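[1] Give me a 3D structure for the following:
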Amino acid sequence: MALTLRQLKYFVATAELGQISQAAIQLTISQSAVTNAIKELEDSLGTQLFVRMASGVALTQTGRKFLNQAYTILSSVEEAMRIPNLESTLSGTLTIAASYTVIGYFLPHHLQRLSTLYPLLTINLHELNRESIEEGLITERYDMAVLLTSNVANPELVLEPVIHSARRLWLCAHHPLLKRESVTLADVAPEPFVMLTVDEAAYTALRYWADTPHRPNVKLRTSSVEAVRSMVANGSGVAILSDMVYRPWSLEGKRIETVVLRDPVPPMSVGLAWRKNREFSPGMHAVREYFRHTFMEPRSVASNL
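    Predicted coordinates:
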């Protein structure tokens, strides 16, 4: 079986984070996809790269040596992508609007890759709330937008979701709920709840709480994801947020754990938007195809790129 870049990327993410679950969150894929890729890699190499433990995984001596080689290979591929190619002849200006969460936790990496692929394409980025983005797209002040699509219901806009990031319960490292075999919103309701408000997160949360007889015991409303992270890590409250904004450590260096709730909680969807019947410019086509290629093509095809 041939070694693939997908396997290397999944291996490096797991090695850096020490947990397959956290690697899956960072890569926006399933845990089984990471597990299978690592098994395929170990089978191809004929050696064990990780030692499995209750707390996660640790590199074997061979794994540590291979990690250095993996870094070299991925770095070489990244450098090769910078070589001028036919795509790099695309030029022009594209104006993109994006919401706070998208700019903070999703878009920067992709903007860098787009600038590598299309160095002559200038992308002007604007951070706005949903209402301003919708109005700007309709009046064609912005060519496209990258935003949370869940709350957009404007019939004048076309939406194309690209990722769906699962929402999970965030807890401090020694929270009693971590010992439960399953956790429901009924279990969460008595806990002090830290409610994120940015990008209509509070509105979204209240919608799925409304499907139950329970309500969150809101201790703090804040527009700061870092404030939520610190409050949860310090044991001052719990939160329900998406994997896209999850990081396992607070600014104080304290651990944050996640739990999948038994009750249905909708994922956070991120996607593209543009005005209906708008004529696409070459730059708009390029950005749309980039996201389609990165997230929406079958993994068996995209994994070798």
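[2] from here on, contacts and neighbour counts on C-alpha atoms
    Fine.
[3] quick one, strands of the protein?
    50-53, 56-59, 92-98, 121-127, 144-148, 157-165, 167-172, 192-196, 217-222, 239-242, 256-259, 268-275 (DSSP state E).
[4] Take those strands and write them to CSV, including mean neighbour count.
    Below are those laid out as CSV (neighbours: other Cα atoms under 10 Å):
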stretch, mean neighbour count
strand 50-53, 14
strand 56-59, 18
strand 92-98, 19
strand 121-127, 16
strand 144-148, 26
strand 157-165, 19
strand 167-172, 23
strand 192-196, 23
strand 217-222, 15
strand 239-242, 22
strand 256-259, 20
strand 268-275, 22
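[5] looking at these, which is closest to Val228?
    strand 192-196 (6.2 Å; Cα to Cα).
[6] distance between the closest one and the chain's centre?
    21 Å (Cα atoms, centre = their mean, to the nearest Å).
[7] what's it in contact with?
    For strand 192-196, contacts defined as Cα atoms under 8 Å, 6 or more residues apart in numbering pick out 201-202, 216-225, 228, 231-232, 236-239.
[8] Mind doing that once more with 7 Å?
    By Cα atoms under 7 Å, 6 or more residues apart in numbering, the list of residues contacting strand 192-196 from outside reads 202, 216-225, 228, 237-239.
[9] Let's compare: structure for the following, please.
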Amino acid sequence: MNLRQLEILRAVMRARSTVGAARDLGMSQPAVSNAIKNAESALGFLLFDRVNKRLVPTQEAQILLKEAEPLFLMQDLISQTAAHLRTGRKGRMRIVATSELSESLLPQVVARFSRDHAGVEISLETVRLDSLLEYVEVGIVDVGFAMEPHPRHTLTYLPLAQLDMVCACHADSPLAQLSFVTPTDLRDTPLINAGNSSRISHLVREAFRRSAVDYAPAIDVRFMNVAGYFVEEGLGVTIMDQLTASSKRYGRLTTVPFKPHTQITVSAIVPAARMQQRLTQALLRHTREEIAARLAAPAI
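    Presented below is the predicted three-dimensional model:
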């Protein structure tokens, strides 16, 4: 299956009709239909089910498109490079980050960076940690930002700060009156867990184990910043890092120091075999400054 067929597949999946896809692609409807039929014939399985005159993508089609997403990103990158060469822009900065850092850190960092680098085009992709490492590894982006990333020998990890884990609770919770919170204090409180397979989740579980308290979350979510929104709705408490907890998007969340003392590392990630460009170095400097200022601010 070639890239053009994948583009047509993506267009049909988005439009849910060959007519809409043809309009978006500037093609004729018969050409789009033939392309899908040829792809299905070559692949040996259907890409769409026809339901009430609508095209519903099969599970196989969804898997194909998910696997092809890095190809589209690389294609966009090549198009952007050509545009930079044509217009003579000063440069570009391609960033990838996890959900927590995209929300709690990167808006302020990009604001700092943009004030000193007017004219630089900036893009930010928000992805899961495993995808983040792949994007940096293959060169789709210039730098990635993550907390407790899994090591890869092809990548260089630049520690930016050590973050304390805190107990995030609703502002009206009795826990908010404590000087610190331990797993024992949370025995009868619903727990919200973020990222079951993440290294951060394992550290939290270990803290509960050391306190001889069972870690039995009532709710599991993928990202810590999402766990914070659940806390604000009164669904329980969560253990999260102090940087995520400092997000300005929270209005009814407060934090209390968590014991046993648990720390995680937030890092910038770059390809090991590539020299850092000056723009990347400048972005990292602004990131360190923003984190330092945030951690020095009074706790929520």
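[10] I'd like the strands of structure 1 laid out as TSV, including distance to Phe291 of structure 1.
    Shown next, in TSV, are those (distance: least, Cα to Cα, whole Å):
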stretch	distance to Phe291 of structure 1
strand 50-53	32
strand 56-59	31
strand 92-98	14
strand 121-127	15
strand 144-148	10
strand 157-165	7
strand 167-172	22
strand 192-196	27
strand 217-222	31
strand 239-242	20
strand 256-259	28
strand 268-275	9
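[11] So for Ile138 of structure 1, which of these sits nearest?
    So among these, strand 268-275 is nearest, using Cα to Cα, at 5.5 Å.
[12] And that closest one, what does it pack against?
    With contacts taken as 3 or more Cα pairs under 7 Å, 6 or more residues apart in numbering; DSSP states H and E, strand 268-275 of structure 1 sits against helix 130-138, strand 144-148, strand 157-165.
[13] tilt between it and strand 167-172?
    Here the directions of strand 268-275 of structure 1 and strand 167-172 differ by 130 degrees (axes from the mean of the first three to the mean of the last three Cα atoms, to 10 degrees).
[14] rewinding a little: of the helices and strands packed on strand 268-275 of structure 1, which is nearest Gln31 of structure 1?
    strand 157-165 (13.4 Å).
[15] which stretches of structure 1 form helices?
    Ranges of helices in structure 1, per DSSP state H, are 5-17, 20-27, 31-45, 61-81, 100-105, 107-117, 130-138, 185-188, 201-209, 225-233, 282-291, 299-302.
[16] Packed most tightly, which of these would that be?
    helix 225-233 (a mean of 22; mean count of other Cα atoms under 10 Å).
[17] Who are the contact partners of the residue nearest the centre of structure 1?
    The structure's structure 1 has its C-alpha centroid closest to Met244; by Cα atoms, centre = their mean the separation is 3.4 Å. The contact partners of Met244 of structure 1, taken as Cα under 7 Å, 6+ apart, are 105, 165.
[18] Would you mind measuring from it to Gln26 of structure 1?
    7 Å (Cα to Cα, to the nearest Å).
[19] For stretch 24-39 of structure 1, which outside residues touch it?
    So stretch 24-39 of structure 1 is contacted by 7, 10-11, 20-21, 165, 243 (Cα under 7 Å, 6+ apart).
[20] Show where it falls in structure 2, residue numbers please.
    The counterpart of stretch 24-39 of structure 1 in structure 2, using TM-score structural alignment, is absent.
[21] Pull the number of nearby residues for the spatially closest residue to Ile140 of structure 2 that is not a sequence neighbour.
    Nearest residue to Ile140 of structure 2 in three dimensions, chain neighbours excluded: Met74, at 6.1 Å (Cα to Cα, 6 or more residues apart in numbering). Met74 of structure 2 has 16 neighbours, counted by other Cα atoms under 10 Å.
[22] helix/strand/coil for Met74 of structure 2?
    Of the three states, Met74 of structure 2 takes helix according to DSSP: H, G, I helix; E, B strand; the rest coil.
[23] what stretch of structure 1 lies opposite stretch 149-158 of structure 2 in the alignment?
    If you align by TM-score structural alignment, stretch 149-158 of structure 2 falls on residues 151-160 of structure 1.
[24] Please list the outside residues in contact with that stretch.
    149, 271-276.
[25] 8 Å instead, please
    130, 134, 137-138, 149, 204, 271-276.
[26] Check the residues you listed and tell me the two furthest apart.
    Maximum distance among these (Cα to Cα): 25.1 Å, for Thr204 and Lys276.
[27] returning to that earlier point: with respect to Ala80 of structure 1, which of the strands of structure 1 lies nearest?
    Using Cα to Cα, those put strand 121-127 closest to Ala80 of structure 1, at 19.2 Å.
[28] Which elements pack onto that closest one?
    strand 92-98 (3 or more Cα pairs under 8 Å, 6 or more residues apart in numbering; DSSP states H and E).
[29] His285 of structure 1 matches what in structure 2?
    Per TM-score structural alignment, His285 of structure 1 is aligned with Gln281.
[30] Quick one: residues contacting that match.
    Shown in contact with Gln281 of structure 2 (Cα under 8 Å, 6+ apart): no residues.
[31] Could you check how far it is from Arg288 of structure 2?
    From Gln281 of structure 2 to Arg288 of structure 2 the distance is 11 Å (Cα to Cα).
[32] And Pro260 of structure 2, what's its match in structure 1?
    Aligned by TM-score structural alignment, Pro260 of structure 2 pairs with Asp263 of structure 1.
[33] Looking at the contacts of stretch 24-39 of structure 1, which is nearest Glu181 of structure 1?
    Once Cα to Cα is applied, the member of the contacts of stretch 24-39 of structure 1 that ends up nearest Glu181 of structure 1 is Ser21, at 17.3 Å.
[34] List the residues that contact that closest one.
    Gln31.
[35] Can you give me the distance of the closest residue to Glu100 of structure 2 other than its chain neighbours to Ala282 of structure 2?
    For Glu100 of structure 2, ignoring the flanking residues on the chain, the nearest one in space by Cα to Cα, 6+ apart is Asn225 at 5.2 Å. Noted for Asn225 of structure 2: a distance of 27 Å to Ala282 of structure 2, by Cα to Cα.
[36] and what of Lys66 of structure 2?
    Distance check for Lys66 of structure 2 against Ala282 of structure 2: by Cα to Cα, it reads 33 Å.
[37] Then Glu121 of structure 2?
    Counting by Cα to Cα, the gap from Glu121 of structure 2 to Ala282 of structure 2 is 14 Å.
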